[in-house]
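Visitor: Could you work out the structure for the sequence below:
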Amino acid sequence: MNDTTASLKESVGRYGVWSVQLRSEEPEGGAERAEAAAELERLGYGALWLGGNSAARHAAPLIQATSRIVVGTSIQSIWEHGAAEAAAGLAELEVSHPGRFVLGLGVSHGPRVEGYRRPYSTMVGYLDDLDRAGMRSGHRVLAALGPKMLDLSRDRAAGAIPYLVTPEHTAQARERLGAAPLLAPEFKVVLDSDASRARATARAYLAMYLKLPNYTKNFLNLGFTDADVTGGGSDRLIDAVFAWGDEATIRARIDAFHDAGADHVALQVVEDDPARLPRDGWRRLAALLA
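Guide: Next up, the predicted model:
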């Protein structure tokens, strides 16, 4: 393990928050986002992972509002942000706030990218460009699901940040990565113990992801069936990729990722209003993780 990767593992700790709301550029919400980031730091989370197609400019205000928490992109699309831009954004934050920003990169999805082609080869070329721009591999992580991208995460980055996965995937990823790289899967939490209500919230949120073949293919590779990934997702699938229930059940579901080999779990609180910062949910989650 190189010093940069070891330092990243220590900095992000065991738990972080994944949020697309914190990535927003709406000016009227800037003060609340900064306040929320500072509170998440006080609550003990080690990292904030910015959903959507995020970049260093989205991380900067949150880093400025806090003193230690790491902020990462999850992910920055390699199709929409050039390597020179990405390297410059990281370098600027590294000067002003060293060790506080990590560049999470991904290949996005065919249905969302015009001219989508050869994602693995394109990622290899992008990493080559980052190297030429002077970015060290320890400052970047990859959104890796399949074995080839996991190999890149091991060999050309500080580790992997898989999205929408299960502990079974985490175990497979850890075996592929080896012990040294950071493995930080994202995991969704619905803080509701009513089965039908929690599953309805989860199913509504999962719907957009079931239209993306990268995820459905990964589910099939993990042993789910076509029936599981159609019709909004089976209860079996919902219960595998979301934690819901009482506090002990949710804590056990999160612990399963660590038991499977995760260093860090990026927790996404899912509620019925996806535009609102789930601040009470983050507080409740921090309490049950304490």
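Visitor: contacts and neighbour counts: CA atoms only from here.
Guide: Will do.
Visitor: What separation do you get for residue 123 and residue 217?
Guide: 19 Å (C-alpha to C-alpha, to the nearest Å).
Visitor: my bad, should have said residue 78
Guide: Residue 78 is 21 Å from residue 217, by C-alpha to C-alpha.
Visitor: What of residue 61?
Guide: For residue 61, the distance to residue 217 equals 36 Å [C-alpha to C-alpha].
Visitor: Residue 273 too?
Guide: Separation of residue 273 from residue 217 (C-alpha to C-alpha) stands at 28 Å.
Visitor: Of these two, which one has the most company?
Guide: A direct count of neighbours by other C-alpha atoms under 10 Å for residue 273 and residue 217 places residue 217 higher, at 17 against 10.
Visitor: Another sequence for comparison is provided below:
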Amino acid sequence: MHAQQVTARLGRIGVWERYGTYAADPDPAAAAAELAELGFTAAWFGGAPADGLFGLAEQLLAGSDRLGVASGILNVRVFPAAETAARVAALERAHPGRFVLGLGVSHVEFAERLGVEYTPPPATMTTYLDALDAAGDSGVPRVLAALGPRMVRLARDRAHGAHPYFTTPAHTREARAALGEGVLLAPHQKVVLSGDPDVARAVIRKEAALYLGLDNYVRNLRRLGFTDADLADGGSDRLIDTLVVWGDEEAIAARVREHFDAGADHVSIQVLPTEPGHTGLPHAEWARLGPALRDL
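Guide: As a prediction, this is how the structure comes out:
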């Protein structure tokens, strides 16, 4: 399946949000309809538990007949491959041509909390892909959460594309070079709609704290040239401003354009609200960003 065929499901500009935020919303289907109306072309969601991922996917797919939906990502360590294959095939029958299966191996730190053995990521993913292949072709494209060179190569050789999370346009450029042409590249980009550097950086540092404590993200940032000083004390301004774009709609559109210029086929944005205690979907920010991004 060529990148253009996968992009036909996802379009150009998606929105990424945590499973829990969608699940807590009174009407995820209405949120999907809202995103489509604003000009977004796909809804990604991450952090889904084994008993909730496909139910939420069904709700989002039912909310709009044109919005693509993607798992970002399904954790292969906790979702049995045979069950995944069956559920994905059912989604494709009900909503043909609109779902994309994002797969990842999670993190050693999370596996330890779950009591799950953390086997080497490329081998773990290869075994899972073998099991999906053995279950038959559902017609649903697969993309891999890929940061390091080995997982990017696996996305090129065994999947339909890569979905790098919490990274930079520089990584997008490197990933495109490794993937070659014809393989989907769909990076994720966190954004803050605020022109106040103190407010924006405070929001970003709170968000970044989790990722700066996870080994695979730290190793990726070192590969991109960030130093111990950049990674210390919540992250340097250089690190924070490179990882998460803040400012007005034009600033955010410019960063998304950087990903496209670096070789991305699709970019998903994740809005980080600035309002203290905000826990719901960022409807107001979506409404501002939709018109600014729809023509990129």
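Visitor: Mind listing what's buried along stretch 277-290 of structure 2?
Guide: For stretch 277-290 of structure 2, burial by neighbour count (16 or more other C-alpha atoms under 10 Å) applies to 281, 282, 285, 286, 289, 290.
Visitor: One more: stretch 120-127 of structure 2?
Guide: For stretch 120-127 of structure 2, the neighbour count (16+ other C-alpha under 10 Å) marks 121, 122, 125 as buried.
Visitor: mind listing which of those residues are in helices?
Guide: Residues of the buried residues of stretch 120-127 of structure 2 located in helices (DSSP state H): 121, 122, 125.
Visitor: which residues does the second one contact?
Guide: With contact taken as C-alpha atoms under 8 Å, 6 or more residues apart in numbering, residue 122 of structure 2 is in contact with 150, 151, 154.
Visitor: ok, back up a step: please flag which of the buried residues of stretch 277-290 of structure 2 sit within strands.
Guide: Applying DSSP state E to these, no entry is found in strands.
Visitor: In space, what's closest to the residue lying farthest from the centre of structure 2 - neighbours in sequence excluded?
Guide: Distance from the C-alpha centroid of structure 2, by C-alpha atoms, centre = their mean, peaks at residue 229 (27.3 Å). Among residues not flanking residue 229 of structure 2 along the chain, residue 236 sits closest, at 7.1 Å (C-alpha to C-alpha, 6 or more residues apart in numbering).
Visitor: How about residue 166 of structure 1?
Guide: Take residue 166 of structure 1 and drop its neighbours on the chain: the residue closest to it by C-alpha to C-alpha, 6+ apart is residue 241, 6.0 Å away.
Visitor: The one you found - how many residues pack around it?
Guide: Using other C-alpha under 10 Å, residue 241 of structure 1 has 21 neighbouring residues.
Visitor: how about it, what's its partner in structure 2?
Guide: Residue pairing (TM-score structural alignment): residue 241 of structure 1 is matched to residue 243 of structure 2.
Visitor: ok, that match touching residue 168?
Guide: Yes. The criterion here is C-alpha atoms under 8 Å, and residue 243 of structure 2 meets it with residue 168 at 5.7 Å.
Visitor: what do those two both touch?
Guide: Common neighbours of residue 243 of structure 2 and residue 168 are listed as residue 189 (criterion: C-alpha under 8 Å, 6+ apart).
Visitor: any idea what residue 61 of structure 1 aligns with in structure 2?
Guide: Counting by TM-score structural alignment, residue 61 of structure 1 lines up with residue 59 in structure 2.
Visitor: residues touching its match, list them.
Guide: Residue 59 of structure 2 touches 28, 29, counting by C-alpha under 8 Å, 6+ apart.
Visitor: Okay, buried residues for the helix or strand hosting it please.
Guide: For residue 59 of structure 2, the element it lies in under DSSP states H and E is helix 53-63. Judged by neighbour count (16+ other C-alpha under 10 Å), helix 53-63 of structure 2 contains these buried residues: 53, 54, 56, 57, 58, 59, 60, 61, 62, 63.
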